[in-house]
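Asks: Below: sequence and its predicted model.
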Amino acid sequence: MLNNLLERLRANPLALGLVGAGAVLGLGGLGWLAREVTARSETASRPSLLQLLEQVTQPATTPRQPQPRRPAPLPPPRPAWVSPLGRECVDRDPRLRQRLEAELAALPARRQRIPIDPSNYGVRFERDAFGHAIDPTPQVVVLHETVYGVGSALRTFQTPHPRDEDQVSYHTLIGGDGQVIDVLDPGQRAFGAGNSAFNGRWVVTNPRVGGSVNNFALHISLETPLDGEDNDPGHSGYSARQYDALALVLTDWMRRFAIPAAHITTHRQVDLGGERADPRSFDWQALKRRLGALSQLC
């Protein structure tokens, strides 16, 4: 069919000329359309006079510089802690050592774990309230007493406390018979001491309430004897089985976290409010004999 059309155009020179002229006009129209589209595109992308004036009158912007972090406040000055646990490098009682080492090996099976309400503990922070990096590793052990029985302490820990001032917990409780009850893993932050510091150190996680040792401390509490359920300055003291269990738990923590004996302190010592007196009637020599037998003071 196309061959027939070509033969007819060759036979009719006038028709062939008209077709050629139409083709030229068509190509010219396409060229004009392309130039028109290009011109409109360039016009749209070219800034207007108003835009150019705005660019001239706007002030030059500079990159924002990072603001320096506010320094963390230091705790108020107070006398440094002088540990009653001196060096004890002589094994004075081999039988005590043998007995305590055997009990230490059996400690994991002996420990009882009781969960408490999440409102009474938290996570260990890796930055303080001012953005400074801090070490959350346990580095201090704070000794407490329950004042009332272990059961009363557990009920308090298991009760939800929405208000910060009511929240409280320790990592471990030691009953009068030497029972070891863990309520928190050492990796968690117990609320054992409020406004507190140890040897000039605290961590401020909430600027409105001051600093605390909780972020780098482990808390352990001894069950108070019945005659100590009051505000008197002392009581009949803790049992031999409590001192045994305390030495075992402390030895475990000291070995796991490389905590020196000089960093075993009391709630009375770290409390900045001057309101705490625990643990009352504590026998440091009883603890020293046991830690010495376990080679923790040499």
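Replies: Looks like it arrived, so ask away.

Asks: use CA for all of it now, contacts and neighbours both
Replies: Fine.

Asks: can you tell me which residues contact residue 83?
Replies: Residues in contact with residue 83 (CA atoms under 8 Å, 6 or more residues apart in numbering) are 261, 262, 263, 264, 265.

Asks: Could you confirm it falls within a strand?
Replies: No. Using DSSP: H, G, I helix; E, B strand; the rest coil, the assignment for residue 83 is coil, not a strand.

Asks: could you measure it against residue 278, distance?
Replies: Going from residue 83 to residue 278 by CA to CA, to the nearest Å gives 16 Å.

Asks: and the comparison structure, right after this:
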Amino acid sequence: MSTAPQPWWIACAAGGMLALGAVGWLARELSAEPSAGHLRPSLFELLEEVRQPPAAPEPGRRAAPGPPSQRSWQSPLRASCTITDPGQRQRLQRLVGQVQTSPARVQIHPTNFGERFTRDAYGNPIDPTPQLVVLHETVYGIGSAINTFLTPHPRDDDQVSYHTLIGGDGSVVQVLDPAKRAFGAGNSAFNGRWVVTNAKVGGSVNNFALHVSLETPLDGEDEGPAHSGYSPAQYDALAALLAGWMETYSIPAEHITTHRAVDLGGERADPRSFQWSALQQRLQNLGALCRR
């Protein structure tokens, strides 16, 4: 038995009823007041969510990666309030003032330094205040180091700088204002801490570090493990510089370290032949190692 075709007006009426039903449901959804315990979002809210572009990550929402494990820094500097050489103390106190107010200054090329960041590459707030001092050596003469800093280096791998250089005769050259970020240590960390300012190249201590480099003696212009060491005048100037930085930025003696210690690649050995006892004596006589 065949079924007779429905008249066209019946099909239209059925379609109209479905459309009216959908419109009525939509109107109820858009105008409905949320009842107690009713947590389901309205259709209006769902449509608004679809129309909105994805929100940008808020500062601090993405966790920054930590550095790989490394040996903790054990400072060779000991706390002491004993003045062992009053004459040296007076001489170094005068030198502290000279280093802070009248060092020689060089204006290096902008590609070799940067600003200190207040947020890392993941949007997290970071403290740009200097909190660490890293000791280096130039390997070649101080003039060679200055020429390197004056030369433009567009490639990241070639960029390098320190805040201060100390010549073999004790001369102090401020290469970069401490407020700026020197490129003294690339892939580096200190006691499990680094700052990632470029997610593509990993982290570094540069954003919270000060860098000072001692001019290497002539017999150290090679890759040997040691050389004849640094002059008494260099240790004098270094102690005067460090004492000023320690006071200005509240840097503890435990945060004076070496490039060798912070380098994560195991490629750095500087400063070679460094005598911590010579620095200990001078900082102690300056009262910079006295904890009360």
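Replies: Yes, it's here. Quantities reported herein were computed from a predicted structural model and do not represent experimental measurements.

Asks: thinking again about what came up before, could you dump the contacts of residue 83 of the first structure into a markdown table with distance to residue 196 of the first structure and secondary structure added?
Replies: Below are the contacts of residue 83 of the first structure laid out as a markdown table (distance: CA to CA, whole Å; DSSP: H, G, I helix; E, B strand; the rest coil):
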| residue | distance to residue 196 of the first structure | secondary structure |
| --- | --- | --- |
| 261 | 20 | helix |
| 262 | 17 | helix |
| 263 | 15 | helix |
| 264 | 15 | strand |
| 265 | 12 | strand |
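
Asks: Report all helices and strands that the strand or helix carrying residue 54 of the first structure contacts.
Replies: Residue 54 of the first structure is located in helix 49-57, with elements delineated by DSSP states H and E. With contacts defined as 3 or more CA pairs under 8 Å, 6 or more residues apart in numbering; DSSP states H and E, helix 49-57 of the first structure has no helix or strand neighbours.

Asks: residue in the first structure matching residue 227 of the second structure?
Replies: Per TM-score structural alignment, the equivalent position to residue 227 of the second structure in the first structure is residue 235.

Asks: Share the number of residues neighbouring its match, please.
Replies: 17 (other CA atoms under 10 Å).

Asks: How about the one 5 residues further on?
Replies: Here the count is done by other CA under 10 Å, and residue 240 of the first structure has 14 residues near it.

Asks: if I look at it, how far off is residue 143 of the first structure?
Replies: In terms of CA to CA, residue 240 of the first structure sits 16 Å off from residue 143 of the first structure.

Asks: ok, back up a step: surely the match of residue 227 of the second structure is within a strand?
Replies: No. Judged by three-state DSSP, residue 235 of the first structure forms no part of a strand; its state is coil.

Asks: which residue sits closest to it, ignoring its sequence neighbours?
Replies: In space, and not counting its chain neighbours, residue 235 of the first structure is closest to residue 228: 5.0 Å by CA to CA, 6 or more residues apart in numbering.

Asks: contacting residues around that neighbour?
Replies: 147, 148, 234, 235, 236.

Asks: Name the nearest of the residues you listed relative to residue 191 of the first structure.
Replies: Ranked by distance to residue 191 of the first structure (CA to CA), the contacts of residue 228 of the first structure are led by residue 147 at 16.7 Å.

Asks: Point to the residue nearest the middle of the second structure.
Replies: When CA atoms, centre = their mean is applied to the second structure, the residue found nearest the centroid is residue 207 (2.7 Å).

Asks: quick one: what's aligned to it in the first structure?
Replies: Checking TM-score structural alignment: residue 207 of the second structure goes with residue 215.

Asks: ok, its match touching residue 124?
Replies: Yes. Using CA atoms under 8 Å, residue 215 of the first structure makes contact with residue 124 at a distance of 5.4 Å.

Asks: Could you pull out the residues contacting both of the two?
Replies: With CA under 8 Å, 6+ apart as the test, residue 215 of the first structure and residue 124 both reach 136, 189.

Asks: Surely the residue nearest to the centre of the second structure forms part of a helix?
Replies: Yes. According to three-state DSSP, residue 207 of the second structure belongs to a helix.

Asks: before we move on, back to that, verify the contact between the match of residue 227 of the second structure and residue 227 for me.
Replies: Yes. The pair residue 235 of the first structure / residue 227 is scored as a contact, 6.0 Å apart, by CA under 8 Å.

Asks: Show me whatever sits in contact with both of these two.
Replies: Common neighbours of residue 235 of the first structure and residue 227 (CA under 8 Å, 6+ apart) do not exist.

Asks: For the stretch 51-200 of the first structure, which segments count as helices?
Replies: For the stretch 51-200 of the first structure, the helices defined by DSSP state H, counting those that start in this stretch cover 94-110, 150-158.
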